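K.L.:
Next come a sequence and a model predicted from it.
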Amino acid sequence: MNEERTTPTRRDYLKGGSALLAGSVLAGCLGGSQGDSSTTEAESTADTTNGTSETSESTESGASSPYSVTMSPMGDVEFDAVPEDAFVVFPQYADMAVALGHGDAVNSVYVPEMSGKTMNTYYDRLDGVSFEWEGLPDPLAEGMSKEQLYSLDSDVHFVDPAYVSTQDNWDQSDLDDISSSVGPWFGNFYSGTNNGVPEGYSENYEFYSLWDMFGKVADVFQERERYQALQEIHANAISTIEENLPPKEERPTAVRVTMGEEQFYTYHLNKPGYWLADTRPLGANDAFSEEEWPSLWGTVDYETMLEADPDVILHLWGVAPDYYIDGVREKLQNHPVGSELSAVKNDRVFAAGMRYQGPIMNLFQLEMGAKQLYPDQFGEWPGYVPEEPYPEIPAEEQLFDRERLANVVNGEF
């Protein structure tokens, strides 16, 4: 690949610290499968209190001394300065960058219109917070391209090298070349499901909660203090949820889906992995909890869904273009079997967020789900209007303080 590239760039001072392994991975937004980890969101929140990353220097913002951050599968990753340009594939890392005050560093993101509009749906309720997604390239639009990575010339690549290693036309030498001549890899894809790690990586691969990973990204940007302030907001929201959940036998049955033509792609609610960081703490009764699917998701037809007949249907991507919840409801209401579902009859088909959630998205999606599942405990969900911001919630019914969150994101903490 690009054998003519011999002169160093201004980013050659950023080095990846560990050798990368080859392997294979199930790619795509529906990829991955569930593992057996039993770590709860509350436990993982507690684990982050004392930090999750090892650094050689102070983690105060703006530090200029060399430092390193440790995360699986990369190992120790060394930095000589805080990254100014960050390559992002999946939007949880873009959301992390925004939360840490470094959103302007993001130079790419998966399906920018979907990711960017979803993020800004939440950010519109936070004064001074936004994500400028227009004009950003989609790194997966035509497959992961080495030429694109050279062109973007990023200080850090927030993507798992195990994931990249299985993309077309990538091998170990390519991974090493990008890391040494452009910028290091820093990502952990398989914590999304706590399973599916490709051969060659699986032996020593570690899984992290969403907020564990966020802490490590905070150390990359040298924003430990800001991270701790955000983690406190999250811990308080989780505590409020746990204190007010009804007994398990009184909780509704629910399912998380994405609709196809004549089928539903269905997902578990309470399994491990950060892709479920917004449903697992809510503890609803999974309508398909007994189903063992070969991956994170299964395929269910209308008749099977009617047999399960969940009280609540949460539709993934429901606040994103092409998946807006009003179109989903209309399709169900006009279907001869779908119209018989209790969730449809009782107007309990709701817009859910994205699995690829960072910390800010996670806070809003936790609140959204709490209201959709438990209106008596957390207040009625007012509904989502396509193309509009996240709905206004009375202050006394909010799971977190918008002003406090915005202040921390904007550097006032």
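P.N.:
Cool, got the structure.

K.L.:
When you work out contacts or count neighbours from here on, use the C-alpha atoms and nothing else.
P.N.:
Fine.

K.L.:
all helices for the stretch 1-150 of the chain, in order.
P.N.:
Listed in chain order, the helices of the stretch 1-150 of the chain (DSSP state H, counting those that start in this stretch) span 41-47, 91-99, 112-123, 146-152.

K.L.:
quick one: which of those helices is nearest Glu60?
P.N.:
Among these, helix 91-99 comes nearest to Glu60, with 15.7 Å by CA to CA.

K.L.:
Name the residues of stretch 128-144 that are buried.
P.N.:
Going by neighbour count (16 or more other CA atoms under 10 Å), the buried part of stretch 128-144 is 129-131, 133, 136-140, 144.

K.L.:
start to end distance for it?
P.N.:
End-to-end distance of stretch 128-144 (CA to CA, to the nearest Å): 33 Å.

K.L.:
Which elements pack onto the lengthiest strand in the chain?
P.N.:
Counting by DSSP state E, the longest strand found in the chain is strand 253-259. In terms of contacts (3 or more CA pairs under 8 Å, 6 or more residues apart in numbering; DSSP states H and E), strand 253-259 is packed against strand 263-267, strand 285-286, strand 312-315.

K.L.:
here comes the other one, which I'd like you to weigh against the first:
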Amino acid sequence: MSRATMSLEAPTRREYVKYGGTVVAGGLLAGCTGDSGDGAGTDGNGNSGGYTVSISPVGEVTFESPPETVFTRLTHHADMALALGRGDGVTALHAPDYYDGLWNQFVERLPGVSLDWSGLYSSWEPDKETLYELDSDVHLADPAWVTQVEGWTREDVEEIAENVAPWFGNSLSDRHQEPPAEWAEGYEYYGLWEQFELVTTAFDEIARFEELAAVYEDLLATIESGLLPAEERPTAVMIASADLKSIYAYTLGNPGFLTAHTRPLGPRDAFEGTVESGATVDFETLLEADPEVILFLGGMEPDTSMPDTRAALESDPVAAEITAVREGRVHPQGARYQGPILNLFQLEMTAKQLYPQEFGEWPTYEEGPYPELPAEERLFDRERVARVIAGEV
């Protein structure tokens, strides 16, 4: 894996957005009607005259001032708000209590950072009238995905953009999903950090992006320097299950930001391409694939017991024969819809789970927050990340 394939290509896109380039023409404008402005962009210095930023599939969006309150549907966008110091400004989130518990497992390791998403409006199937009531400064969500929700049309999202606040998000980049026909022309897919850069530009916070991107690049360089040759890497799968009866399997190297923490690590697919991501499998299928490492999605969530999960696998006559189970390499994961903060932690934890000899062993996780690793065993600087969230840049 070359460094070129992992690089952010940040300067090119930053210049492109900063100096008025557009991703797609047209758009849903905020804070203005008619003329979209003189093409002025934001320079991170609080342009009081407004600024225009573009993202697919929305197009050009003009902001009169940086957003403070933020509607989200998916956690990759809520995490971006957290990274920009707007964690407390999130007004809505899918399964807020669940993800509040999960994200706080990681936030615990960021000095001075706190987060409370509990009790927020659950926005998986948002109600238009509730969006009026929330009156958020920006809807950090993909309008192309929202129009797939029953009761929503393109006219509805345009109404919200005009009367409440703009949409500014992209979600179908998760696994390069095909957009609805009315949004298909010009729809663009972004990497996680590529989209985060556009979001930081919309929030007039490019300095925060540059600081976090430097942490990310350092982490990628560390990973690249320690990766084994492809043929020596372990075979792995990621699974999710509430009871180990219905088991969902996810591949680790497919395009999209859902694999932003596994694709750079390049483990070998234990299924060898025979199982599609999101398919249901049983213990027999897992044994046939016989992964050396099992990554258990949601295992870091407070109400999920990794000891019980391991015990259930070990007590089943079929599952007990899987190499990962026999060798004690069933490890927890957080969430696939990750933003930049979770991505840093998950890159670190997954590197240790897959390559303990190269990056240091991952502690056998049973419960509680992300393990407090000794400073010399950490792959990125928590204090530096916490300072960015606090606005100390």
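P.N.:
Yep, it's here. Quick caveat: nothing in here was measured; it's all calculated off a predicted structure.

K.L.:
picking that back up, relative to Glu113 of structure 1, which of the helices and strands packed on strand 253-259 of structure 1 is closest?
P.N.:
Checking these against Glu113 of structure 1 by CA to CA gives strand 312-315 as the closest, at 18.6 Å.

K.L.:
residues in structure 2 matched by the closest one, start to end?
P.N.:
Counting by TM-score structural alignment, strand 312-315 of structure 1 falls onto residues 293-296 of structure 2.

K.L.:
next one: the matching stretch to chain centre, how far?
P.N.:
Offset of stretch 293-296 of structure 2 from its chain centre (CA atoms, centre = their mean, to the nearest Å): 19 Å.

K.L.:
how much does that stretch stray from structure 1?
P.N.:
By mean CA distance after the TM-score superposition for structure 1, the fitted stretch 293-296 of structure 2 averages 0.4 Å away from its aligned residues in structure 1.

K.L.:
residues in contact with that stretch?
P.N.:
234-240, 323-325, 329-333, 353-354 (CA atoms under 8 Å, 6 or more residues apart in numbering).

K.L.:
Could you rerun that using 10 Å?
P.N.:
Here stretch 293-296 of structure 2 makes contact (CA atoms under 10 Å, 6 or more residues apart in numbering) with 234-241, 249-250, 252, 267, 270, 286, 306, 309, 322-325, 327-335, 350, 353-354.

K.L.:
The most centrally placed residue in structure 2 and His261 of structure 2, how far apart?
P.N.:
Per CA atoms, centre = their mean, the C-alpha nearest to the average position across structure 2 is that of Gln338, at 1.9 Å. Gln338 of structure 2 sits 9 Å away from His261 of structure 2 when distances are taken as CA to CA.

K.L.:
and if you look at Gly299 of structure 2?
P.N.:
Using CA to CA, one obtains 16 Å as the distance from Gly299 of structure 2 to His261 of structure 2.

K.L.:
closest to Asp85 of structure 1 out of the helices of the stretch 1-150 of structure 1?
P.N.:
Nearest of the helices of the stretch 1-150 of structure 1 (CA to CA): helix 146-152, 8.3 Å.

K.L.:
so that closest one matches what in structure 2?
P.N.:
Taking TM-score structural alignment, helix 146-152 of structure 1 hits residues 128-134 over in structure 2.

K.L.:
which residues sit against that stretch?
P.N.:
69-71, 91-92, 121, 123, 135, 139, 151-152, 156-157, 159-160, 163-165.

K.L.:
One more pass at 7 Å, please.
P.N.:
Here stretch 128-134 of structure 2 makes contact (CA atoms under 7 Å, 6 or more residues apart in numbering) with 91, 164.

K.L.:
ok, now stretch 337-355 of structure 1?
P.N.:
With CA under 7 Å, 6+ apart, stretch 337-355 of structure 1 has contacts from 275-276, 302-303, 306, 309-319, 325, 329, 332-333, 365, 372, 384.

K.L.:
same thing with stretch 248-265 of structure 2?
P.N.:
Contacts of stretch 248-265 of structure 2 (CA under 7 Å, 6+ apart): 173-176, 191-192, 237-241, 266, 269, 277-281, 336-337, 343, 346-347, 351.

K.L.:
how long is that stretch end to end?
P.N.:
21 Å.

K.L.:
And stretch 79-87 of structure 1, by the same measure?
P.N.:
Stretch 79-87 of structure 1 has an end-to-end distance of 15 Å (CA to CA).
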